[in-house]
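Asker: Here you go, sequence then predicted model.
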Amino acid sequence: MAIILGDIQYGKAESRLVRIVRDTPRHEIRDLNVTTALRGPFQNAYLEGDQSNVLPTDTQKNTAYAFAKSKGITSPEAFGLELAHHFVHDVDPVEGARIEVEEYAWERAVVDGAEHDHTWLRKGQEVRTAAITVDATGEYVIGGLKDLVLLKSTGSEFTGFLKDEYTTLPEEKDRIMATALQAQWRFAPTAGQSLDDIDFEAVYPEIKAIMVKHFATLHSLALQQTLWAMGKAVLEAFDFIAEVRLKAPNKHHFTYDIGRFGIENKQEVFWAADRPYGLIEAQVTRDDAPDAGEAWRFSAGLA
């Protein structure tokens, strides 16, 4: 029996990067959390401590900040591609790169009824994500979001489920359904297209709107059914998306017993339980989707 070194990668995790565009009196802001990870012949660093092939993680961090100025940030996906291309094509001996990006959204402050040119309020909605992989097999871009908290007060039920001697959950014909959605979608340009042809900035809000619409309008018999409807709708809307992966904790809301106080509760007062929770996951894909290669092999796991 021999002991061998398996898969390896290394990089700089969670470089907090804020880019302000100050070219006009009306400034713009992009707020990112960037993780870089490099893949290649780095075995000697692990086995012998030989750093001769190792580009320092500090250099990776500095590159991200430098590119924020020199390349600009039109979208987290495009920025990640710029970084990945640089590490793989310009840095010997790097063979592959994984870039994970979180983007935090801001909205302009309103002063005396008008948007302010250089003051923002942090938006308390979802975090946008992007994961970019470039290696010898190709280029892969995964867009996404997480922590999109959704709740609807009716239009959901959960009945007819399997029961055994340990089942205590009552059937519900009318319940609150709530979740903190995590969704990721893999871009796969169609024939004659390239990743450069995709307007990532335009696609993101459209995908989010599709998911919110189906969460709201589908009379849901199960959260599983809702995830399927969301993913299917996205694939039907965009032929350059190959698959959608969704993860949704079921944020349970239980009708609270206030009858013991002589007060009637007609699905109006609930106990919001934070744990434990059901965790529902789904992959919705085209049957002819191109191979994902290393697209889903994560680094820090932030995107």
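Answerer: That came through fine.
Asker: okay, CA-based contacts and neighbour counts for the rest of this
Answerer: Fine.
Asker: Please identify which helix or strand holds residue 37.
Answerer: For residue 37, the host element (DSSP states H and E) is strand 28-39.
Asker: Give the buried residues for the helix or strand following that strand.
Answerer: Of the helices and strands lying after strand 28-39 in sequence (DSSP H and E), the nearest is helix 43-47. By neighbour count with 16 or more other Cα atoms under 10 Å, helix 43-47 contains the buried residues residue 43.
Asker: Name the next helix or strand following helix 43-47 along the chain.
Answerer: For helix 43-47, the following helix or strand on the C-terminal side (DSSP H and E) is helix 57-70.
Asker: And that following helix, what's buried?
Answerer: 57, 60-61, 64-65, 68.
Asker: isn't residue 241 right up against residue 185?
Answerer: Yes: contact between residue 241 and residue 185 holds when scored by Cα atoms under 8 Å: they sit 6.6 Å apart.
Asker: before we move on, the earlier item: got the contact list for the strand holding residue 37?
Answerer: 8-22, 60-61, 64, 73, 76, 87, 94-106, 118, 299-300 (Cα atoms under 8 Å, 6 or more residues apart in numbering).
Asker: same check, this time on stretch 243-257
Answerer: 175-187, 223, 227, 231, 234-235, 265, 267-274, 277-286, 289.
Asker: Now the terminal residues of it, how far apart.
Answerer: Here the two ends of stretch 243-257 are set 43 Å apart, with distance taken as Cα to Cα, to the nearest Å.
Asker: Centre of the chain to that stretch, how far?
Answerer: For stretch 243-257, the gap between its own C-alpha mean and the chain's C-alpha mean amounts to 17 Å (Cα atoms, centre = their mean, to the nearest Å).
Asker: let's bring in a second one:
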Amino acid sequence: MTARLHAHQYGKAETRVVRIVRDTPRHEIRDLNVSTVLRGDFAAAYLDGDQSAVLPTDTQKNMSFVFAKTHGIASPEQFAILLGRHFVEHVEPVSGARVDVQEYAWVRAVVDGAEHDHTWVRSGQEVRTASVTVDDSGTTVIGGLRDLTVLKSTASEFRGFLRDEFTTLVDADDRVLATSLTVQWRYAGTDLDYDATYAVVRAVILSTFAAEHSLALQQTLWQMGEAVLDAVPQVVEVRIAAPNKHHFLADLSPFGLPNPGEVFFAADRPYGLIEAVVVREGAPDAGDAWIRSVGAP
């Protein structure tokens, strides 16, 4: 049998980095999960066991901690850019690097009616994400979020759909619309206030979901993507994945009770999975940065 090594890459997955800033009595916290992947000519390590060109994954882990100390964490995106560029510019065998970051949110505890200076409470399921790819084509920055679970109790319908002999679903003129969003957006550049931009994108997604009357979840995804591009000129592409978290009206008729859209049971599976990519006209292509991005919908 004739075989060849078609492709390879390696890295350190899920390094938990918690950075606390103690410069003043009011401390700050950033809580990250950092994964690094290196690409280059490492074929000898696979074919011959020759590690002379391999930067250990343990070294990659250590760099995450050192950079958190020496550079701080301005934002997940900026931290990933610093790491990715260091790998490509200062580690000779490395021709490309991807750094994926998840950030876990903490909110200040309220004690005696005031925010506490050094105590926090973990905030919800939502996770902020960032993915940075550095290679000979430049630097691609992808911001995002996942597990943003939203629900609205009206202003949503689904009717007039295609039917065949297997269709049992009936038209819904007023239904509960719920989903857990995974959203990623590609930036046009690398010199941005990523924290501020993230806040704007998240706010636009939520306000669009709430304000727009939905004829279908597909339409809602288009509206959110379009709204983000309108609101943030630095974003050139938005990718959204939305599982439809179905809520079915509970049948209370056996108990002689009416149920005018008040009591539902939530079904976690099976579920519809709706996805969309919205791109700004004339935006440059991202190459394979999306394909290699962890968690890309």
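Answerer: Received the coordinates, thanks. None of these values were measured; they are calculated from a predicted model.
Asker: Which one's more surrounded, residue 241 and residue 185 of structure 1?
Answerer: Shown here are residue 241 of structure 1 and residue 185; by other Cα atoms under 10 Å, residue 185 has more neighbours (25 against 21).
Asker: Spell out the residue ranges of the helices in structure 1.
Answerer: Remark: helices assigned in structure 1 by DSSP state H are 43-47, 57-70, 76-90, 200-217, 223-237.
Asker: and those helices as JSON lines, adding distance to residue 257 of structure 1?
Answerer: Shown next, in JSON lines, are the helices of structure 1 (distance: least, Cα to Cα, whole Å):
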{"stretch": "helix 43-47", "distance to residue 257 of structure 1": "59"}
{"stretch": "helix 57-70", "distance to residue 257 of structure 1": "54"}
{"stretch": "helix 76-90", "distance to residue 257 of structure 1": "47"}
{"stretch": "helix 200-217", "distance to residue 257 of structure 1": "27"}
{"stretch": "helix 223-237", "distance to residue 257 of structure 1": "25"}
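Asker: Out of those, indicate the one that is most buried.
Answerer: Among the helices of structure 1, ranked by average contacts under mean count of other Cα atoms under 10 Å, first place goes to helix 76-90 (a mean of 21).
Asker: hmm, back to that, give me the buried entries from the contacts of stretch 243-257 of structure 1.
Answerer: 175-187, 223, 227, 231, 234-235, 280-285.
Asker: ok, which stretches of the stretch 101-250 of structure 2 are strands?
Answerer: Under the criterion DSSP state E, counting those that start in this stretch, the stretch 101-250 of structure 2 contains strands at 114-135, 138-152, 177-187, 235-243, 247-249.
Asker: Where in structure 1 does the last one align, residue-wise?
Answerer: Put plainly, it is strand 247-249 of structure 2. Strand 247-249 of structure 2 lines up with residues 253-255 of structure 1 when matched by TM-score structural alignment.
Asker: can you pull the buried residues of that stretch?
Answerer: Across stretch 253-255 of structure 1, burial judged by 16+ other Cα under 10 Å covers 253, 255.
Asker: What mean distance separates it from the matching residues in structure 2?
Answerer: In the superposition with structure 2, the aligned residues lie an average of 0.3 Å away from stretch 253-255 of structure 1, counting by mean Cα distance after the TM-score superposition for structure 1.
Asker: wait, residue 158 of structure 1 sits on residue 176?
Answerer: No: under the criterion of Cα under 8 Å, residue 158 of structure 1 is not in contact with residue 176, lying 10.4 Å apart.
Asker: Translate residue 39 of structure 1 into the numbering of structure 2.
Answerer: So, by TM-score structural alignment, residue 39 of structure 1 is matched to residue 39.
Asker: what about its match, neighbour count?
Answerer: Neighbours around residue 39 of structure 2, by other Cα under 10 Å: 19.
Asker: ok, now which ones touch residue 7 of structure 1?
Answerer: Counting by Cα under 8 Å, 6+ apart, residue 7 of structure 1 has no contacts.
Asker: Now do the same contact list for the residue lying farthest from the centre of structure 1.
Answerer: Farthest-out residue of structure 1 from its mean C-alpha position, per Cα atoms, centre = their mean: residue 262, at 46.0 Å. With contact set as Cα under 8 Å, 6+ apart, residue 262 of structure 1 has no partners.
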